[in-house]
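**Q** predicted model follows, preceded by the sequence.
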Amino acid sequence: MFTHRKPSLVNTSSVSERSQVPANVHLWSADLVVPITAPSVLGGAVAVLNGRIEHIGSRDWVIATLRERGMTYTETHVPGVLLPGFVNAHTHLQYTNMAEVGLRQYDGFPSWMAAFDAIYDAGPLDWETSAAQGAEYMLRYGATCVADVVTDPEAASALHDAGLHGVAYWEVMGYSNEEWAQRGVSSVHSALEKMPTPPAIGISPHAPYSLEVAPLLEIPDLARRRGLRLHIHLGEAQMEARWDDVEGGAALADLWRNEKSASFTSIRQAGVGFSATEFVDQLGVLGPDCHIAHGVYMTADDRRRLRARSTAVALCPRSNAVIGLDEPPVAAYLSEGNLIAVGTDSLSSSPSLDILEDVALLYDIARRQGYGSSDLSRRLLQAATLGGATALGLATGQHRVGQLQAGALADMVVVDVPVTDVMSTIECVVREGAGRQVATIIEGQLRYAATNFPHDDVAGHSADSSVFPTHTVKG
């Protein structure tokens, strides 16, 4: 069905010709190229050298530039749209084998958690194989960079083994203050040391309600001393929302230090109305090196806090719908200028790992909530690419992704939709592109290709010259 190997494309040049080529340039041309960080190009092309983008622009300009430099190239023309690889900014690949849970409909967290726990606790489950299958789905659906939350160590190598970019976050949950002091820090350090790199590793304090104050206070410092990123579920459960109908009591800055308030849950039980976002902000969790998942139950002040801390939110609307939660405030996030990304969550709470399914639902939600600007499709496509890269700290620097620009890693996806004008085509990708990803390229290497166009299931194979015709041109 899928392959982890990096197949070579058909190259019609002879051995003697190839021996004279100063550099192995591969030219990917498409009906429309969408760089995200630059204007889109009808009839565009991307020249790739040693896994990085060498040139991008109109096909004629890129070819002329290569010839001026005395470079030969192998060209692959793909129908449809060539985009940066998608960044799935929140998932749990290890739960891929729990798909039966995500195919049902629930009326809230208690009923969903009961269904989840029934399978998780029954065990044993093959987390390694399950996570590897999830990584295959990432390739199938055009995700080249992933924020994967790892709960069991057997699943820790999924991104590494699949050659995907991103961050594998070790999840920390269930610690009381006492347990954390006794064994928490050493346990986390031990788990991090065993996680393979690349890609990057990070820490995910699960949620405000699953950890007491001490670990939530110390984990951010632990991560930052090691130069690791943070990721937390926040504003997903209704109990995390601000309760305006109760007294605030003492200032939150004083309240969480009170020995009677060992956790967010105990503060809630005391009848205090502060939101979970206010709570973790006081503990120093939020920041530009942290992104949150879900962000459903967020007041205007909560969203302001995220902006003030330069903290991105990965929206996972299909997961929210399966569990029976409210819709995230998409229109408010867009109108107010929050940093947004897109995640699928796992198959335990979502019907598929196709990020474009979530993008299409975000479009519908934003329109229902009153967002009327014509830039909606463009902004959501940016959220699924550059927005996710920003959330994971991979939007700049030598290993940047989520964009097509010179020097960036050549991570790309091809979506086979009709190409007309730029705006209409981008809207088509956003609203109708799910399931139409036909090629996934990581560092210039074809990692997934559909058997034919269009193709509705998840079968795939390595490159085929009848699907991706290539030819070699000497400059």
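**A** Good, I have the coordinates.
**Q** make it CA atoms for all contacts and neighbour counts henceforth
**A** OK.
**Q** please enumerate the strands of the stretch 151-300 of the chain.
**A** Ranges of strands within the stretch 151-300 of the chain are 165-172, 200-205, 229-234, 290-294, based on DSSP state E, counting those that start in this stretch.
**Q** now do the shortest one against strand 200-205, angle only.
**A** This points to strand 290-294. Angle of strand 290-294 versus strand 200-205, following axes from the mean of the first three to the mean of the last three CA atoms, to 10 degrees, is 60 degrees.
**Q** what's the answer for the first one, then?
**A** In this structure, strand 165-172 runs at an angle of 30 degrees to strand 200-205, with the same axes, to 10 degrees as the basis.
**Q** for residue 63, which of the strands of the stretch 151-300 of the chain is the nearest?
**A** Residue 63 lies closest, by CA to CA, to one member of the strands of the stretch 151-300 of the chain: strand 165-172, at 28.9 Å.
**Q** could you check how far that closest one is from the centre of its chain?
**A** In terms of CA atoms, centre = their mean, to the nearest Å, the centre of strand 165-172 is found 11 Å from the chain centre.
**Q** so which bits of the lengthiest strand in the chain are buried?
**A** Longest strand in the chain, counting residues (DSSP state E): strand 73-84. Residues of strand 73-84 classed as buried by neighbour count (16 or more other CA atoms under 10 Å): 73-84.
**Q** try this one next to it:
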Amino acid sequence: MKLVIDGAAVSTVDAAGTEHATGHVIVVDGRIQAVGGGAAPKGLDAHYVDGRECLLTPGFVNTHHHLYQWATRGYAQQAILFEWLTELYPVWGRLDADIVHAAASAGLTRLAQTGCTTAADHHYVFPSNGGDVFAALVSAGERVGIRLHAIRGSMDRGVSHGGLPPDNIVETIDGALAGTADAIGKYHDPAFDSMIRVAVGPCSPFSVSEELMRRGAELARSMNVRMHTHLAETVEEEQQCLAEFGCTPLEYAERLGWLGGDSWFAHGIHFSDSAVEKLASTRTGVTHCPSSNSRLGAGIARTADLLGAGAPVGLGVDGAASHEDGGLLQELRQAMYLARQRGGPAALSAREALRIATIGGARVLGREKEIGSIEPGKLADLALWRLDGFEHAGIADPVAALVLGPVPPLALLTVGGRPVVTDGQLTGVDEEQLAAELRVASRRLAER
């Protein structure tokens, strides 16, 4: 039950930004017991891992995803968001539990391969004849072994009521709320070392009624869970909100009770100065999804401005249908590059990008006391990156090598001290089998 990682460069991402050129971490019973510079004490009754030529970071936190979309990669390649959704909603309406499990297992595997130890997944499509797709998502999390924040999404506003999704894949308000309450009751675990938590997640202003948004917030607070939705992703969304409700998306969310430290929004691209300040003052979180935003041409989020104002900001991979790579480490570099497109080369540093991906994401999910940095007492969710290959040779700064260089192999990824990836391979998961399952699932969905 003891693990020692010795000899690695260590980026703790604590409040002081402590780093050790050569350091060690001692893990006991799934929690970090000690972290420091120099060599670890010898002779401990523990499993020692040689960290020389490696960088040790906290495990990454993915704060927004749609894992079921791994079954529909490659669709709508030149579409803006609304066009992309219009093409894909009818396809997703034919999902079933087996397809969701295969897609989610593959997506979580890819996340783990790229340093992710906690993933928030927003699932909002519940076909009437698809079986228990939420249970399929939860079982995929258990199969791969990283922490899962399963967001029970919902849509009640179909095309006949001015929404985007087809009427056959939306729920009634009461049905959506009952399904959400049931998911919370079955799966939500508030414990410090929880492997699964559930959040309330009406999909977006253009697929959900005012009543469902308002009652969803009330349900989340009555059951003491967090809440999540898409917001301010495109200019078309803002235009629709202004025309329909006479306000911006953030003003609309505030009207319906969606601002606060228990809420976070995906994308958040089109925020005014006053909106940025409002998010910061209310401690409302924002997930930055740089690759998905770029794939759909949605715009460049004001990441540096949000951070400067003090708003919680995390990274999100988003669905693989709008980010076919599906990896998380790549988002650090992409976030940094897009921030610099807005604000110049000093807008966001490699270390700031690492902070967003770790303690920033933990803060967005309300778990900054548990995960997101390498500090005594926290859970041992750790990523040990090998930087000894020719791809990183000569880069003296290991954090720069990680963020700016090619994706390095993982020597070790642990969740609560338990190995999930060892020498680049997932433990307990057959990747070839996962690939075969995903091919079958994608083909079945396309044929339907």
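**A** That came through, no problem. Keep in mind it's a predicted model, so treat the numbers as computed, not measured.
**Q** got a TM-score for the pair?
**A** Superposed pair, TM-score by TM-score structural alignment, normalised by the length of the second structure: 0.81. Supporting alignment: 398 aligned residues with a CA RMSD of 2.8 Å.
**Q** distance to residue 168 of the first structure added to the buried residues of strand 73-84 of the first structure, as a markdown table?
**A** Output for the buried residues of strand 73-84 of the first structure, formatted as a markdown table (distance: CA to CA, whole Å):
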| residue | distance to residue 168 of the first structure |
| --- | --- |
| 73 | 35 |
| 74 | 34 |
| 75 | 34 |
| 76 | 32 |
| 77 | 34 |
| 78 | 32 |
| 79 | 33 |
| 80 | 32 |
| 81 | 29 |
| 82 | 27 |
| 83 | 24 |
| 84 | 20 |
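**Q** burial count for whatever residue of the first structure lines up with residue 66 of the second structure?
**A** Taking TM-score structural alignment, residue 66 of the second structure has residue 92 as its aligned residue in the first structure. With neighbours defined by other CA atoms under 10 Å, the count for residue 92 of the first structure comes to 22.
**Q** list the contacts for residue 92 of the first structure?
**A** Contact analysis of residue 92 of the first structure by CA atoms under 8 Å, 6 or more residues apart in numbering lists 131, 148-150, 345-346.
**Q** please list which of these are preserved in the second structure.
**A** Compared against the second structure with both residues aligned by TM-score structural alignment, their matches' CA atoms under 8 Å, the contacts of residue 92 of the first structure retain 148-150, 345-346.
**Q** before we move on, the earlier item: for residue 264 of the first structure, state which of the contacts of residue 92 of the first structure is nearest.
**A** residue 149 (22.2 Å).
**Q** name the helix or strand for the closest one, please.
**A** strand 143-150 (DSSP states H and E).
**Q** circling back to that earlier point, can you put the contacts of residue 92 of the first structure in JSON lines and add distance to residue 117 of the first structure and neighbour count?
**A** As requested, the contacts of residue 92 of the first structure are exported to JSON lines (distance: CA to CA, whole Å; neighbours: other CA atoms under 10 Å):
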{"residue": "131", "distance to residue 117 of the first structure": "18", "neighbour count": "25"}
{"residue": "148", "distance to residue 117 of the first structure": "20", "neighbour count": "31"}
{"residue": "149", "distance to residue 117 of the first structure": "17", "neighbour count": "28"}
{"residue": "150", "distance to residue 117 of the first structure": "17", "neighbour count": "27"}
{"residue": "345", "distance to residue 117 of the first structure": "17", "neighbour count": "32"}
{"residue": "346", "distance to residue 117 of the first structure": "15", "neighbour count": "26"}
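**Q** thanks a lot, catch you later.
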